[in-house]
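K.L.:
attaching a predicted model along with its sequence, questions to come.
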Amino acid sequence: MTTTSTGMSIMLPVDGRLERYVLGSPGAWTRPTRPITSRVAFAAAHVIPHATADNTPGAPASVDWESTLAYRHELWSYGLGVADAMDTAQRGMGLDWTATAELIRRSGAEAATVGGRLACGAGTDQLDLDGLPAGSAGLARIVDAYREQIDVVTESGAQVILMASRALVRVARSAADYVSVYEKLLAGVDRPVILHWLGTMFDPALHGYWGSADIDTATETFRTLIENNRAKIDGVKVSLLDAAHEIALRRALPDGVRLYTGDDFNYPELIIGDAQGHSDALLGIFAAIYPAASTALQELDNGNGARASEILSATQALGRHIFAAPTYYYKTGIAFLSWLNGQQQGFSMVAGLSTGRSVPHLAELLRLADKAGLLSDPELAAHRMRIYLELNGVHS
């Protein structure tokens, strides 16, 4: 996307030296005046901690509720749904179950005030993995943990997203164990859920999910589960960063079951789709690019697919940078952009995850966000970037 120069510049580190970079203007984004209908789109939002809390690894999460919930209202104002209590919110990566349950309840209450669409993750992260028994006793504990979290999500008024479980990886000994657990959970829900398949690039502890490290074999188990329980499944979110796999799975899904892309690399082509269909969206990158994402979806609503594709494609370099390996740390980039845009007081994250990316990585993030028109206040962003660079020993 081409942006108009502001004339404002900043010295950024590039390949070990400082180069002057001139910032552009924000994009001409629009908030929708009616619900977006061409795609169902969720932005997976991050959480903002109190800047003065003990945001170190292992410390209980101390969430700045005012800022965290204001971010969700911003997403709703752009016509997007919010996917909450997900890996973007650092589930199992610093956000403990006590804080997660409060996040779900608070988000549910806020969603009700504006009619915002909300889906929340239900998992098993309240379990002590080292204390899990083996065999059927362990599987029963996992089912009970899922059900506890499903109840919290349901009572909040949100849609349930059945998240992948590290505990299930630890205890399951076959694909049949996975199917047994999920079928018990699906039998007990009163509203169709979203199944979430999270790849190892996002969480290495999920290696071998669905009972096999071979993706084709795992996919067959996944498809059979969906086919046999289609009435209980609204859709599936697949985060494997493999566009060809996603398209093949999307075409094989039963009628009425959505494919929510979780591919933060290839989302433009997957959301725009082809003559045989398209993906909906449940994306962490949408929490960073939400003004552009919303504007693109509005263009799709208006039948302007070419313009929608142009807008989304202009954000793709930023998405690929934020989600670059090690992908686990993509949340650091989302929080950094939130800070640059003035949506949180400090560049801080629970569990100290703000240290997950390097100075050059975050400097490039600013440049790419600017190129995509996603710095809402370039002057503030430049000011904060200078502070960050100086604190890290980079003096211009």
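P.N.:
Nice, thanks for sending it over. Numbers count the residues shown, from 1 in each chain.

K.L.:
could you use CA atoms for every contact and neighbour count after this?
P.N.:
Noted.

K.L.:
tell me the contacts of A381?
P.N.:
A381 makes contact with 340-342, 375, according to Cα atoms under 8 Å, 6 or more residues apart in numbering.

K.L.:
contacting residues for Y267?
P.N.:
Going by Cα under 8 Å, 6+ apart, Y267 touches 261, 316.

K.L.:
buried ones in stretch 89-101?
P.N.:
Using 16 or more other Cα atoms under 10 Å as the test for burial, stretch 89-101 gives 89-97, 99-101.

K.L.:
from the chain's centroid, how far away is that stretch?
P.N.:
Relative to the mean C-alpha coordinate of its chain, stretch 89-101 is positioned 14 Å out (Cα atoms, centre = their mean, to the nearest Å).

K.L.:
measure that stretch end to end?
P.N.:
One end of stretch 89-101 to the other measures 12 Å (Cα to Cα, to the nearest Å).

K.L.:
what does that stretch contact?
P.N.:
Residues outside stretch 89-101 that contact it (Cα under 8 Å, 6+ apart) are 44-47, 57-63, 85, 87, 125-126, 149, 152, 331, 350-351.

K.L.:
and what of stretch 365-373?
P.N.:
1-3, 21, 23-27, 314-315, 317-318, 321-322, 333, 337, 375, 378.

K.L.:
out of those, which are inside helices?
P.N.:
Among the contacts of stretch 365-373, the residues falling in helices (DSSP state H) are 314, 317-318, 321-322, 333, 337, 378.

K.L.:
hang on, the earlier thing: just the buried ones from the contacts of stretch 365-373?
P.N.:
By 16+ other Cα under 10 Å, those give 23-27, 314-315, 317-318, 321-322, 333, 337, 375, 378 as buried.

K.L.:
looking at those residues, which is nearest A175?
P.N.:
Closest to A175 out of the buried ones among the contacts of stretch 365-373 is I322 (33.0 Å), distances taken as Cα to Cα.

K.L.:
please tell me how far that closest one sits from A213.
P.N.:
26 Å.

K.L.:
hang on, isn't L259 packed against A252?
P.N.:
No - at 10.2 Å, L259 does not count as touching A252 under the criterion of Cα atoms under 8 Å.

K.L.:
and the comparison structure, right after this:
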Amino acid sequence: MTIRLPDAGGRLRIHEPRTDPLAALPTDGLLLSRTVFAAAHVVADPYADVSPGGPAAVDWDATLAFRRHLWSHGLGVAEAMDTAQRGMGLDWAGAAELIRRSAAEARAAGGRIACGVGTDQLTGPATLPEVRAAYEEQLALVEESGAQPVLMASRALARAATGPEDYLDVYGHLLRQAAGPVILHWLGPMFDPALAGYWGSGDLDAATEVFLKVIADRPDKVDGVKVSLLDAGREVALRRRLPDGVRCYTGDDFNYAELIAGDESGFSHALLGVFDPLAPLAARAVRVLDSGDTKGFRELLDPTVELARHLFQPPTRFYKTGVVLLAWLAGHQDHFAMVGGLQSARSLPHLARAYELADGLGLFPDPLRAEARMKTLLALYGVSS
């Protein structure tokens, strides 16, 4: 069997899908040498009568089933993060429900979960006290659910802050309020342009100093930091300056293999959106690393980087479209629909290349189903098989 795929130039070319299914991978026990979270997407309800800009309609059964899939491979779930379309189709009310349901599911499944704490209930200009109050409301909900909080970067804080001291004040207040150690999340403007100049400066060196001061002031309240700047050298330099006991969770979906493998001075743990589609392979690779086989780890994970770089190509914030496409092709959901209609955010050639790369990695448990679904999508665009 073959399939005709459009390339970036609009030409159709022949691809011969692989026929062997994804090999059965071990799913017993937790990963040992690294703490690994996959930031998980949400599954839309395709039958809901929703209006543009209205509240998201979520298929809760399929959404929670996907989290059980991630836990079954030993991964933690990073919930209600940007991969779940926070601020891009999923509002705070929807995120709050997602946190409650997923945290309850984590308790039932014995899975690890961390949940995003932000300020997205603020829909317009806000004062710094209003930003603090919004963060506190979300922090309380996440802690009450039993999940670990991830203090996410805030668009409202980026608008309201006048300099580094405002960030130090807000984050210092939150860390004092937190019941236990949190994960601090630095999301770069390539993921969200509204976060440009976060930590009070457009100069990343200056911003790094403010970020490190937030941590140094209360290291007992910081489990780790998630860095999503797509700059491996900067992450390594930051990692080496963290206080003892504070982990670095890479959020670099371009350079994760080398950062997780580490060097003579240390390594990064992981909290990655790309591990949503890569979960089985990522877990297998870390289990190899658990045995001390860094070379084997790289041999498994390095080939996935081309797919990751494709999914996260600019404009990077639309990577979720490719993630959901691959979840549909892999059989984790019955449709290719997204909250907010975001399935339309990437071109057909982009989606076709994502399918081709994932197929080459053997990511599909049922290659024939993936091929048939891709042909259905192509037919909608007028591509005959």
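P.N.:
That came through, no problem. Since the model is a prediction, treat every value here as computed from it, not as a measurement.

K.L.:
send over the TM-score of the superposed chains.
P.N.:
Remark: TM-score between the superposed chains equals 0.98 [TM-score structural alignment, normalised by the length of the second structure]; 383 aligned residues with a Cα RMSD of 1.0 Å.

K.L.:
sorry, back to before: among the buried residues of stretch 89-101 of the first structure, which lie within helices?
P.N.:
97, 99-101.

K.L.:
now the alignment partner in the second structure of W76 of the first structure: how far from F37 of the second structure?
P.N.:
Aligned counterpart of W76 of the first structure in the second structure: W71 (TM-score structural alignment). As defined by Cα to Cα, W71 of the second structure lies at a distance of 10 Å from F37 of the second structure.

K.L.:
hang on, the earlier thing: tell me the one of the buried ones among the contacts of stretch 365-373 of the first structure nearest A112 of the first structure?
P.N.:
Among those, and counting by Cα to Cα, the member closest to A112 of the first structure is L337, at 27.4 Å.

K.L.:
list the contacts for the closest one?
P.N.:
Contacts of L337 of the first structure by Cα under 8 Å, 6+ apart are 288, 365-366.

K.L.:
got it, and S9 of the first structure?
P.N.:
By Cα under 8 Å, 6+ apart, the contact list for S9 of the first structure reads 20-23, 382.

K.L.:
please list which of these are preserved in the second structure.
P.N.:
Mapping the contacts of S9 of the first structure onto the second structure (both residues aligned by TM-score structural alignment, their matches' Cα atoms under 8 Å) leaves 20-23 still in contact.

K.L.:
which of those sit farthest apart?
P.N.:
Across these, the longest distance by Cα to Cα is 9.8 Å; it joins R20 and L23.

K.L.:
which neighbours do the two share?
P.N.:
The contact sets of R20 of the first structure and L23 overlap at 9-10 (Cα under 8 Å, 6+ apart).

K.L.:
tell me which of the contacts of stretch 89-101 of the first structure fall in helices.
P.N.:
Within those, residues falling in helices by DSSP H are 149, 152, 331.

K.L.:
just the helices in the stretch 251-396 of the first structure please.
P.N.:
Using DSSP state H, counting those that start in this stretch, the helices found in the stretch 251-396 of the first structure span residues 267-272, 286-301, 305-314, 316-322, 330-340, 359-371, 378-391.

K.L.:
returning to that earlier point: if we take the contacts of A381 of the first structure, which one ends up nearest to L389 of the first structure?
P.N.:
The closest of the contacts of A381 of the first structure, once distances to L389 of the first structure are taken by Cα to Cα, is L340, at 12.6 Å.

K.L.:
now the counterpart of the closest one in the second structure. Nearest residue, chain neighbours left out?
P.N.:
Under the alignment (TM-score structural alignment), L340 of the first structure pairs with L329 of the second structure. Distance criterion Cα to Cα, 6 or more residues apart in numbering; nearest residue to L329 of the second structure, sequence neighbours excluded, is A370 at 4.5 Å.

K.L.:
what residue in the first structure is paired with that neighbour?
P.N.:
Alignment note (TM-score structural alignment): A370 of the second structure maps to A381 of the first structure.

K.L.:
sorry, back to before: quick check: the farthest pair among the buried residues of stretch 89-101 of the first structure?
P.N.:
Of all pairs drawn from the buried residues of stretch 89-101 of the first structure, the one with the longest distance (Cα to Cα) is M93 and A101, at 15.0 Å.

K.L.:
picking that back up, closest one of the contacts of A381 of the first structure to A293 of the first structure?
P.N.:
For the contacts of A381 of the first structure, the closest approach to A293 of the first structure (Cα to Cα) belongs to L375, at 14.3 Å.

K.L.:
I'd guessed the closest one sits against G342; true?
P.N.:
No - using Cα under 8 Å, L375 of the first structure makes no contact with G342, being 9.8 Å away.

K.L.:
how close does T200 of the first structure sit to V114 of the first structure?
P.N.:
From T200 of the first structure over to V114 of the first structure the distance is 36 Å, taken as Cα to Cα.
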